[in-house]
Structure formats: structure tokens, C-alpha cells
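*Asks:* need a 3D model of the following:
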Amino acid sequence: MTEQDSIGVDRRHVLGLGAAAGATAVLGGVLTTGEPAQAGGPGPLCAPAGLKGRALLPGRPGYDAAVAGFNLVQTPAPGLVIAAENARDVQLAVRLAAQRRAPIAVLATGHQPSVPIGRDAILVSTKNMREVTVDARRRTARVEAGALWTHVLDRSLPQGLTGLNGSTPTVGVVGYTLGGGLSPTLGRRYGYAADHVRSIDLVTADGRLRTVTGANDPELFFGVRGGKSNFGLVTGIEFDLFPVSTFYGGAIIFDGKDAQRLLHAYRRWVRTVPEAMSSSVALMNIPDDPSSPPPLRGKAIVSLRICWTGRQDTGEALVRPLRAIATPLLDMVTQQPYSAFPAIHSDPAGPVPAYERTALLSELTGDAVEALVAAAGPGAPYPITMVEVRHLGGALARQPRHASAVAHRDAGFTLFGAGVTGPAEVPALRAALDRVVRLMRPWSTGGSYLNFMSVDEASTRAVSHAYPDHVYRRLRRLKRRVDPYNLFRLNHNIPPA
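*Replies:* The predicted model follows:
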């Protein structure tokens, strides 16, 4: 079946690193007790009949947990939360929003906030939709909208299979994949996660639940893979798994004073490595905090991140020249089970207020290295928590069998900066991140990778840079077809043409 329509609708360290009355007024009375509608108004808006999950108002039990996200820079404050239990609940929420012309958004983990979500909006929380099914024979997984990568890996790795996950298992599978899904461990070998999606279950603005594939709706299949939540709310996806159970890799940590030597060696090294080698380099400032590892506490460091999925002896030979650049503070690169991949990047384990900026680089030249070290190295005017350069190319540069909106495949590297700080330091941090992007502009492609774009890159103009002009125009035409009123606009939005 290709279509279903069954209902009527601190600063944290890096390593290890009001209320109900106002909301009901805005939405015309979201949860009512039978009070009459105001004359000339839209009438009371009731919790959808048949809802299996919960309808939550600001100030009521369960609301704060439902809107809580990983990135604390921005917390949604919708007038109504639908804590969905299944695809039917998502349909009900979308139909309710359509009736009211209220914007509707979705939240699984909240790693990538964009525009503010206010009292005029409905938010669908998919945190309770986490079913995962692995078919080892077909090498596929099917996941619901709220599933995390850890849920997939718990089921796939015992069968010697894995998906194209990100740097941490706590990221949601669906949002990550539909934004492209750039795996820092397996991307160069297999491509973007979006390239390997087989089917998508999607609720469009008309409240219909569709199963979308490259055969039954190639244009919608194209747009959703790379356009995220702009064309509907995804309730589940099916995607390919790959026979990877071990890797040779980890992180090698050098003192910040070795940044120039390491980066110059790295830019030459990446020109020679096979596609089975994925890597990045990050300039980092580790807080002087008891929770930080003692050898790194309070230091400016350089983290070389390695994931090689070929023979161990070949991996050792490939990494040897970089190991010889300087004496490491820590060397954690070794042969290990794939389940150990989170230690490569050591992303924060809990929620943090992370301010971020990104760009795509065409190349990493000697001059680019000098500019990057000046902007984010040990002598930089402001100590940004992390600035990473990630190697692209390989399978990431190739189009999949079914073309998608994941764009700028000719880029050589991603540039991603993130800072974690208290409120008083936010202006200085934002200025420092802007300086990094500005100084690296001579080597920028002018494009951006959607999944790395932040609250400071959520304007219509900024979002358009995630796509070449012809792709952006194509997406706007698709938007006009499936969401002409831009119901799904509380995101990195693509407006209808």
C-alpha cells in the first residue's frame, strides 16, 4: 500500500565530554471544557478525538518534558503539544493545524533548533515513537519518527550490521537522515544516509499518510531527502544497513601549539587516503573543569578523528605519518568494535546551550590552514569551544540511484564551529564564530550543509545556500504542490514558490 488515509485527521565540557490561558487564547481555545465560541471567532479547538497520545498545554504536567530538547539555545513554547504515540496521532495533529492554519513543527531530540516556536504553534513530539525493526536478510531497518541511533545499533550490531550514523548515538535517526545524514565514520565509504533510504511514511499538509518511494512519487522522494520537515511530518523510514562490525580508529589528541604542523600535514594526507578512511580535525578549548580529562583540562588542543573500515594493518600504515607529527597528549586510535564509535568525537552526553555556525569549503590549502589557526587556534582572540574541518569526497560526492535534494556534493570539507558558554558571553562567542566563517570565506563554496545549520542560519536567504539555485527552485515548486500555505514553516524553511 502506497497511501493510507485511515482517519478523518554551565557550560558543559566537550569531551565526555504564562501559560495555559494565554495559549488557549492564541489558538482559539486549544483544550476546551465545552465553553461557547466567541462570536465571529473560529470556535473552541478541542483535543483531537481518537488521540492515543497526550495533548499538553503550557504549565500542565508533561509539557516541559515534551518540549525539552538537546540544544538549550532555544526551547519551544508552543500553544499545544501533541505527544504522539503513532502515525494516526501525527495525522490528527496535522489536520488540527490545517483547520486552524496554525504552524506545526516536530521534535524528536531537539539537536538542531531553527526559528522560535511560539504560542500560535502546535508541536508534535515523537519521543514515544521509537519502534525499530531490523531485517538482517535484506540488510534494512525500519524506524519510527522518534527512534535514536542507539536504538538502531542495539538491534543491528549483534547481527554484524550498522547504519550510516552520526557522531553520537543520541541523535534522532529521522531528522538526521532527512537533513542528509553525513556520517563521520562511514560517509566517505557509503555516502549520505539519505542516499540509502528506501521508503518514507509521511503525513502531508492535507492530513494524508503516504508511503513515498522513488517509484510512486519521485519528486516528493527527492525533496524530503534533503529538505527535512518542509514537506510533511515523517512517521517512519526504511533504510539500508551495512556489514560493518569493527573499525580502526579513535581520536589522537595533540597540544594546541602543534595545530599548524598537524593541519598542514592533514591537508596533504587527505589527498592520498582511500574512501574507507573518514576523518576530521578539530581545534578545541577544553574547560578548566574537574570533569574534563586531567591531561587536557584547561588546554587548547587539536583532535584528529579517525575511522578506517579496512584491514587493521593498512589503517595503521595510513595513520602512522600523522602520529609522527608531534607527541600526542592522548592516543586512542586502535582496532575496536563499531559500538565504540562515540568516543571518536566524544560529543556532550547531556543537553548544552551550543551556538553554532557552518560553511562548506572547496579545498584546504596552506593559506586556509593559516587562516583557520588564526581564527580558532590557541592564539585566537576568543576561545571557541570547537571548530572542526571534516573531510568529504568519496561516496559523498556521488549521486545516489534516486537523486535527492542533498546538495553541494563537490565540496571538499565541512567547516563547523560550536561554542558552549553562559549568557554573558554569548555576544562575544557569536562574533568569534562569525569571524571564523568570514576568514574562511576565500575557500568557501558559498553553500551550507543543512544538518549543521543553526538558529543563526535560519533566515530564508541562509537556507537557500543549502542548495544550488536550480535545486532550490525545484524544492519551492514541490512545496507549492504539497504545502501551499507553508504549514510546515517552523524549521529551516523553504517557502512555496
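
*Asks:* from here on, just use CA atoms for contacts and neighbour counts.
*Replies:* Will do.

*Asks:* got the contact list for the strand or helix carrying Phe221?
*Replies:* Following DSSP states H and E, one finds Phe221 within helix 218-227. With C-alpha atoms under 8 Å, 6 or more residues apart in numbering as the test, helix 218-227 has contacts from 177-180, 194-195, 200, 212-214, 230-231, 402-407, 450, 475, 478.

*Asks:* helix or strand right after that helix?
*Replies:* For helix 218-227, the succeeding helix or strand toward the C-terminus, using DSSP H and E, is strand 233-240.

*Asks:* for that next one, packing partners?
*Replies:* The contact analysis (3 or more C-alpha pairs under 8 Å, 6 or more residues apart in numbering; DSSP states H and E) places strand 233-240 against helix 87-100, strand 140-144, helix 173-178, strand 197-203.

*Asks:* mind listing what's buried in the first one?
*Replies:* Using 16 or more other C-alpha atoms under 10 Å as the test for burial, helix 87-100 gives Ala87, Arg88, Asp89, Val90, Gln91, Leu92, Ala93, Val94, Arg95, Leu96, Ala97, Ala98.

*Asks:* structure for this one too, so we can compare:
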Amino acid sequence: MSEPLSNSPLPAVGEGDVDVLCGLVSGPVLVPGQPGYEDECRHYNLLSALRPAVVVGAANAEDVREAVRFAASRGLPVAVKNSGHQMVSSARGAVLATTHRMKGISLDAPGRRVRVEAGVIWQEVIDEAARHGLAPLSGSAPDVGVTGYTLGGGQSPILGRSLGYAADHVHRIDVVTADGQLRTVTADSDPDLFWALRGCKGNFGVVTALEFELFPVRRFYGGSLYFAGAHLAEVLHAWRAWVVGLPEEATSSIAVQRLPPLPELPAPLRGANVVHLRYAHLGSEQEAERLLAPMRAVAPTIVDAVAELPHTDSRRIHNDPEAPMPYWDRTTSLREFPAEAADAFVAVVGPESGSPLANVEIRHLAGAFDREPAVANSVSTRGVPFVAFGFGVGGPEQADLMRDSLDAVMAALAPWSAERRMTNFLSAEEATGPAEVERVFGAQRYARLAEIKKACDPENVFRVNHNIPVG
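*Replies:* Okay, here's the model as predicted:
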């Protein structure tokens, strides 16, 4: 995997340094070889082996402050691991702060707001909010961390097209900056940093808590339609024409999947090549079914799991895998998805392609995703109508096969691709240099981010990420 740290040698961390840090924090402090180090470093992508010089298992915001101060005083970078799916590098030589112990949730039901600490996952917020008839703008995988998802924009498969990105509805952020200070940042207190944090994850500090808005949503009509992979061409062409006419209350994406032969999968899906159509609608069941009817009629379904569901069952739209796995991934954005793009997609991942990729999907955005929020932020994909994302499962010995297969998908879609990308989908092997990161955000947005970075993190302490360098 890529390694975006400086090539300059990093200072060694001595036993005395670790003893000092142990005396300052309440959570565990671990170094390579100690019991618990491997567990603390374990990540969702089993290919992303984390090898920091020191791990601080932060129990609270004060532990994060001490970890950052320790790193900055010794010229070491800081990396962060919460409960998400993304880690950009091995964090070799860094101080890694893990936040999964920080589980505080404080919900204000009358005010429709919630404050969550950095280790909270979405299902925990979904369940707590549901007790009050409310819902957050959570993503397709409720087992991922709230903080990383939101700082990268956050694209809800139920509420996003009507309400925008999760980052659009953040009101307050607690963040430890490179000087080791814990700041509470709002649009009024620090408008530049507040703008940058919501969309450009990881470059400006360690977020220890977020406060954001909830919405009065209890249910939706949606779930999954599965078609045999042999019907990809007709389903995909129907979907690309159908999806652009949906009202903002409806959201859909489509994926080509080669599923493993797992016993927990329904029999028709075990080991199968399928087309997976995802759908969610916030209106009545009758209207939702009327809108979906044209897609149900395109080809025979092998599984129809679309129904009236409580918002707590949002994971049933995408059915994302929960167990960690070794995988390779890539993403791109699309300016449009015409018939020619659909044909190119079928050629590279369809049933005759020989593609080994486990999942290649296209998500439709538009609607409120295109509208600027009341308080602007640095989300990079406003105005981008489609994003594509693919991954292949395999160990290091399959690296060339998976990389080549993913590159083939990206090349096939290149004539219709947009430069700005969704930061939550960027892999460790994408946007590894300043020019590439600039393209992800666009020149004007990147220039503002670079100025804020220079002011907030002049030594580039937070560089284990898709980095905006200083100088």
C-alpha cells in the first residue's frame, strides 16, 4: 500500500519516551511486540497492516491531546484509527491514536441534535435516535464510524438526495489541533477551520466529538433487487435512464457483484454473479412501488427484498459485508452516464468479461447533494451526478490481478469521468501526491484548504492521509 509519509527518517521513540506518555494518558500505550498492539492496530482492510511507533488507545479527549503533544514535540506524525473502513497508510513511525473507546452519545430530542464522541458507530446513533422517532444521515454500512464518514462528506442512501451530505448538517466540532489544544469549532468561532474539517478528513486535527442534526424519519420503503448477472446489459441501460427521473425522495445505486459461497447468503446468491439494484423511498409504499415498477419489469429477479422497513434496518439496502477482509479498491466520479458508458461498463465487468472483482457499483447523487448548505463546507463532489467504486477481495499474491482489473474499470469509464472525487471512497493508492489531491478537490477549493493547513498545522503533523502538504 502507498506510504504518504515523508521520506526523511523519523526520530526513534525510546523506552523513556513511552514511559512518559504512559504517565500522561488514561488509556493503554502500546509499542510493537507488546501484548495488545496487534489488536489495537487491526483494521477493516486486512491488507492495511498498521505499524506505528506508538499506539495510544484514547479513552477521552485529554488522551488525544497528550498523544498529539507527544508526537509534535518529537517531530512524529499523528495517525487516527476509529471504527471506519479507511486507513491511508501503514502509519509507520507515527503515533497512532485509536478512538474506539470514546463512546459518548448525548441526544437532545426536542432540539433534534446529537453529540457523539469519536468512537461511536452509526448503528449506535441510529438505534438511539429511533427511540425518539429521529434518524441521522448515516451511510450504507451502519457498522462504520460516525466521525470519519461525516468528515469525508457522508452520503446517505436514504436521506442524502433530499437533505444533502452528512457534513452539511454538522453544527459543532471538538478537535485537537497540531498545537495540542482541544478546540470547539463552529461556523462563528472559526469559520475557516469549520469549513475545512467538513469534507477534507484528517488534515487538520483529531476530531474527538461532533454535534449534528437529526431528522423526523422512522421508516422508508426500500431494500434490494437482485437479477442474474446475465441480465446486466438490459438492467443497467434501464437503470441509467430511470434513475435520473426519480424525485429527491428516492435514491438508487446499482452494482455488479460476484458473491462468495457463504452459507449466510440466500441460496440464489451463494457464489453467484448478480446485478444488485439498491433502492430507498421516503414517501408512501404505493408511490414507492409505482416508481420501482419499471425496474422490476426489466428482467426476472432472483431475490426481491424490497419492502416497508424501519430506518433501523437501513443496512438492508446495500447489505455491505461486516467482517474484515483483504481488499483492493478504486473510485472515480462521472460527469454523466450515457448509453456508451453503460456499454463500456458491461464490457469490463459483465458476465463475459472474466472480471474477478467482488463489487463494482455506480451511485446516483444529484438532488440535495448538488445544493450548497446553509453553512458552506469543503465537500468536493457537489454537482457530480454519479460516483463509481469497485473492490476486489484477495491477498498480496493477487495484487497485480486486482489492480489491473480495477484499473481496467477506471479506464473504461475515463471518457465520462470527472476529476473531483468523493474523499470517503479514495483508496490508499489514489491521490498520493499534491497534484492528485488538488484534482480531487478542485483548484479553488484546494487553494483555500492549503492556506488553512498552513495556519493550523504548519509542521504537517497530520500527514498520514490524502495529504495537503505545507509549503
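
*Asks:* and the TM-score between these chains?
*Replies:* With the length set by TM-score structural alignment, normalised by the length of structure 2, the two chains reach a TM-score of 0.95; 462 aligned residues with a C-alpha RMSD of 1.5 Å.

*Asks:* hang on, the earlier thing: pull out the buried positions in the helix holding Phe221 of structure 1.
*Replies:* Glu219, Leu220, Phe221, Phe222, Gly223, Val224, Arg225, Gly226, Gly227.

*Asks:* that one vs structure 2, average distance?
*Replies:* Between helix 218-227 of structure 1 and the aligned residues of structure 2, the post-superposition mean distance stands at 0.6 Å (mean C-alpha distance after the TM-score superposition for structure 1).

*Asks:* that helix aligns to what range in structure 2?
*Replies:* Here helix 218-227 of structure 1 aligns to structure 2 at residues 191-200, judged by TM-score structural alignment.

*Asks:* likewise for stretch 423-440 of structure 1?
*Replies:* The alignment of stretch 423-440 of structure 1 onto structure 2 (TM-score structural alignment) covers residues 396-413.

*Asks:* SS state for the residue nearest the centre of structure 2?
*Replies:* The residue lying closest to the centre of structure 2 (C-alpha atoms, centre = their mean) is Asn424, at 3.5 Å. Following DSSP: H, G, I helix; E, B strand; the rest coil, Asn424 of structure 2 is assigned to helix.

*Asks:* quick check: closest non-adjacent residue to Leu396 of structure 1.
*Replies:* Nearest residue to Leu396 of structure 1, sequence neighbours excluded (C-alpha to C-alpha, 6 or more residues apart in numbering): Gly191, at 4.3 Å.

*Asks:* now the strands for the stretch 151-300 of structure 2?
*Replies:* Here the stretch 151-300 of structure 2 has its strands, by DSSP state E, counting those that start in this stretch, at 170-176, 182-185, 206-213, 219-228, 250-258, 273-281.

*Asks:* what span of structure 1 is the last one aligned with?
*Replies:* Aligning strand 273-281 of structure 2 against structure 1 (TM-score structural alignment) gives residues 300-308.

*Asks:* quick one: that stretch to structure 2 mean distance?
*Replies:* Compared with structure 2 after the fit, stretch 300-308 of structure 1 shows a mean deviation of 0.5 Å (mean C-alpha distance after the TM-score superposition for structure 1).

*Asks:* chain center to that stretch, what's the gap?
*Replies:* Centre-to-centre, stretch 300-308 of structure 1 and its host chain are 21 Å apart (C-alpha atoms, centre = their mean, to the nearest Å).

*Asks:* circling back to that earlier point, could I get the buried residues of helix 218-227 of structure 1 as CSV with distance to Asn491 of structure 1?
*Replies:* Converted to CSV, the buried residues of helix 218-227 of structure 1 look like this (distance: C-alpha to C-alpha, whole Å):
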residue, distance to Asn491 of structure 1
Glu219, 20
Leu220, 18
Phe221, 19
Phe222, 18
Gly223, 15
Val224, 13
Arg225, 15
Gly226, 13
Gly227, 10
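
*Asks:* now the strands of the stretch 151-300 of structure 2 as a markdown table including mean neighbour count?
*Replies:* As requested, the strands of the stretch 151-300 of structure 2 are exported to a markdown table (neighbours: other C-alpha atoms under 10 Å):
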| stretch | mean neighbour count |
| --- | --- |
| strand 170-176 | 21 |
| strand 182-185 | 18 |
| strand 206-213 | 24 |
| strand 219-228 | 24 |
| strand 250-258 | 25 |
| strand 273-281 | 25 |
